[in-house]
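A.B. asks: Pasting the sequence and the predicted model now:
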Amino acid sequence: MRMFANVTDTRRAGPWSEQRREGRYPARIVARLVRRGQTIELLTNDVSFRGVFIRTDSPPTLRQLVKFELLLPSNVVVSGHAMVVHVAARPDDQPKGEGAVPGIGLQFWGPLTNAKDWEQFVHQLKVRERAGMATAKATDKVRRASERFKLALEVVLDGKTSMTRDVSENGMAIRTDLALPVGARARVEMRTGHGEAASFDVVVRRTIDESGFRGLGVELAALDPTQRAALLDFLRRNAPDDEEPLFIDVDDPELH
């Protein structure tokens, strides 16, 4: 099939930049992949009208079909299926920097939800690039959009008591059977065993149905910098001592 004509692996072939036939534009947005029933949250490195390059140091195999979600800066979720058409691995002796980003190139396969929003997003990046405006930094680290802590905290969501699986300064995964639709707004009260409590407005961004976990992924809404810093301090105080969160620069203005 034509899809496989441009399948590449930089462990055997040249850089993907030599393979590109369409414009690709630097952008950091959250990308969620479903692999073997597990949802993982990563970041894009660059995007095009027909696909994305996602930063990861644990890539799926070439020609694998994956399910994905892309969270746009407008909070619109673009989802669908894509084929892994490129794998970029960084050898231990390869210097970090431009062209040394490990990850996967995905080509969209089939229809997208909110396809027009995706086209508008990429078009805006194209316009910004022509104007010489930077959209991302090559020095950004590979993994999370923010620190994420594996914390089992008691929360009250929509009047029902539940527990978190993990929490970040941007959102949390909550174990619950509540059938709240994506886009719904709710109030969450978070509690710790030390008597601390905090309340937040949240927006439901995804439903989670994984092995051993069923619940909702929610995003914290309208936090100002002071509130966000207070939440991050709250999470760090309550995180296990051996917790080592992965993060990139949360002050990057182009990070969403």
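C.D. replies: Received the coordinates, thanks. Residues are numbered from 1 along each chain as shown.
A.B. asks: only C-alpha atoms for contact and neighbour calcs from this point on.
C.D. replies: Will do.
A.B. asks: Apart from its chain neighbours, what residue comes closest to residue 109?
C.D. replies: Excluding the flanking residues, the one nearest residue 109 by CA to CA, 6 or more residues apart in numbering is residue 82, at 4.6 Å.
A.B. asks: Check it against this one:
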Amino acid sequence: MPARRRRYDFSSRSAALLRRVSCAPRKDKGFHDCCLREYVTVGPALRKEKEMRRIIVLVVLVAAAHMIAADFLVQENSRIKVQSKVPIKASPFDLQDVRLLDGPFLDAMLRDQKYLLGIDSDRLLHMFRVTAGLPSSARPLGGWEAPDVELRGHSLGHFLSACALMYSSTGDERFKTKADAIVAELGKIQQAMPSRGFHPGYLSAFPEEFFDRVDARRRVWAPYYTIHKIMAGLLDMYLLCGNRQALDVPIGSSSASTV
């Protein structure tokens, strides 16, 4: 018996659904085994539901981020000047107290190490130097770090955090040395920024004009997000690697933001 194809049309105030069902008889089961494909045209009600789901996901992610930050801050760290007023009953293990044994997690960490050590620091710094008017012969990165992408610069912050965490986890000086060198270069770049007309202390891979576009409600891609990632990476370098300059740089940036 040849397969039968049926076409059903459903409609409601919120959506119109077009379902195509291919049915093939299953003699051993006594019923038709169906392969179903749905083509959905979403109406106003479903769009509203979809937006609500996005909001819920965003709230969950923000809450998770706050919990992770809180866990990190409750660790005993002499470099944190403002201590919690609430007695801490539990805190996470320090990364230095945990070592991975042979297995898939250690394999993944070793691959991460190879990747981090293989990244060209000058390519990460390229658009920072260009923005500050400093010479750079490095080949620009692509993707979200491409010279014409407004999100450029955030990956350097992620890289600093990754190196700081890897150093704290393993004690391998190669990660601290590489990240320390980047912090030193960022300090030089920050000092050069005023020569291009930027406020003293400003540091990014894009011009300050991006923030003016935020204030004017003009289209721009997440400058505050990018600055946050850069500062987060520097903060990790201070807290986990003891790099004092990594704290001085964002302090200088905060003075630029108050001008």
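C.D. replies: Alright, I've got the coordinates. Keep in mind the model is a prediction, meaning the values are calculated, not measured.
A.B. asks: Can you give the structural similarity as a TM-score?
C.D. replies: Overlay of the two chains. TM-score (TM-score structural alignment, normalised by the length of structure 1): 0.21; 94 aligned residues with a CA RMSD of 6.1 Å.
A.B. asks: on that earlier part again, roughly how far does the residue nearest to residue 109 of structure 1 sit from residue 52 of structure 1?
C.D. replies: Residue 82 of structure 1 sits at a distance of 9 Å from residue 52 of structure 1 (criterion: CA to CA, to the nearest Å).
A.B. asks: which residues are common contacts for the two?
C.D. replies: 106, 107 (CA atoms under 8 Å, 6 or more residues apart in numbering).
A.B. asks: still on that earlier bit, and the residue nearest to residue 109 of structure 1, how many neighbours does it have?
C.D. replies: Each residue near residue 82 of structure 1 was counted by other CA atoms under 10 Å, and the total is 24.
A.B. asks: does it count as helix, strand or coil?
C.D. replies: strand (DSSP: H, G, I helix; E, B strand; the rest coil).
A.B. asks: quick one: contacts for the closest residue to residue 39 of structure 1 other than its chain neighbours?
C.D. replies: Spatial nearest neighbour of residue 39 of structure 1, chain neighbours left out: residue 33 (5.5 Å); criterion: CA to CA, 6+ apart. Shown in contact with residue 33 of structure 1 (CA under 8 Å, 6+ apart): 39, 40, 41, 42, 66, 67, 68, 69.
A.B. asks: Select from these the one having the most neighbours.
C.D. replies: Within the contacts of residue 33 of structure 1, residue 68 tops the neighbour count with 22 neighbours, counted by other CA under 10 Å.
A.B. asks: shouldn't it be in contact with residue 84?
C.D. replies: No: contact criterion CA atoms under 8 Å: residue 68 of structure 1 and residue 84 do not qualify, at 11.4 Å.
A.B. asks: mind listing the strands for structure 2?
C.D. replies: Ranges of strands in structure 2, per DSSP state E, are 4-11, 15-26, 31-42.
A.B. asks: Could you say which of those strands is packed most deeply?
C.D. replies: Mean neighbours per residue, mean count of other CA atoms under 10 Å, is largest over the strands of structure 2 for strand 15-26, with a mean of 16.
A.B. asks: who's in contact with that strand?
C.D. replies: So strand 15-26 of structure 2 is contacted by 1-11, 31-46 (CA under 8 Å, 6+ apart).
A.B. asks: ok, the residue lying closest to residue 148 of structure 1 once chain neighbours are set aside to residue 232 of structure 1 distance?
C.D. replies: Residue nearest to residue 148 of structure 1 in three dimensions, not counting chain neighbours: residue 168, with 4.3 Å by CA to CA, 6+ apart. From residue 168 of structure 1 over to residue 232 of structure 1 the distance is 7 Å, taken as CA to CA.
A.B. asks: Please say which of those two ends up with more neighbours.
C.D. replies: Taking neighbours as other CA under 10 Å, residue 168 of structure 1 and residue 232 compare with residue 168 leading, 23 against 18.
A.B. asks: That one and residue 55 of structure 1: what is the separation?
C.D. replies: The value you get for residue 168 of structure 1 to residue 55 of structure 1, if CA to CA is used, is 19 Å.
A.B. asks: next one: residue 186 of structure 1
C.D. replies: Distance check for residue 186 of structure 1 against residue 55 of structure 1: by CA to CA, it reads 32 Å.
A.B. asks: Quick check on these two: which one has the bigger neighbour count.
C.D. replies: Set residue 186 of structure 1 next to residue 55 and count neighbours by other CA under 10 Å: residue 55 wins out with 25 against 17.
A.B. asks: excluding its backbone neighbours, what's nearest the more buried one?
C.D. replies: Nearest non-adjacent residue to residue 55 of structure 1, counting by CA to CA, 6+ apart: residue 103, 4.3 Å away.
A.B. asks: Settle this for me: the one you found is touching residue 88, isn't it.
C.D. replies: Yes: assessed by CA under 8 Å, residue 103 of structure 1 is found in contact with residue 88 at 5.2 Å.
A.B. asks: That concludes my questions; thank you for your assistance.
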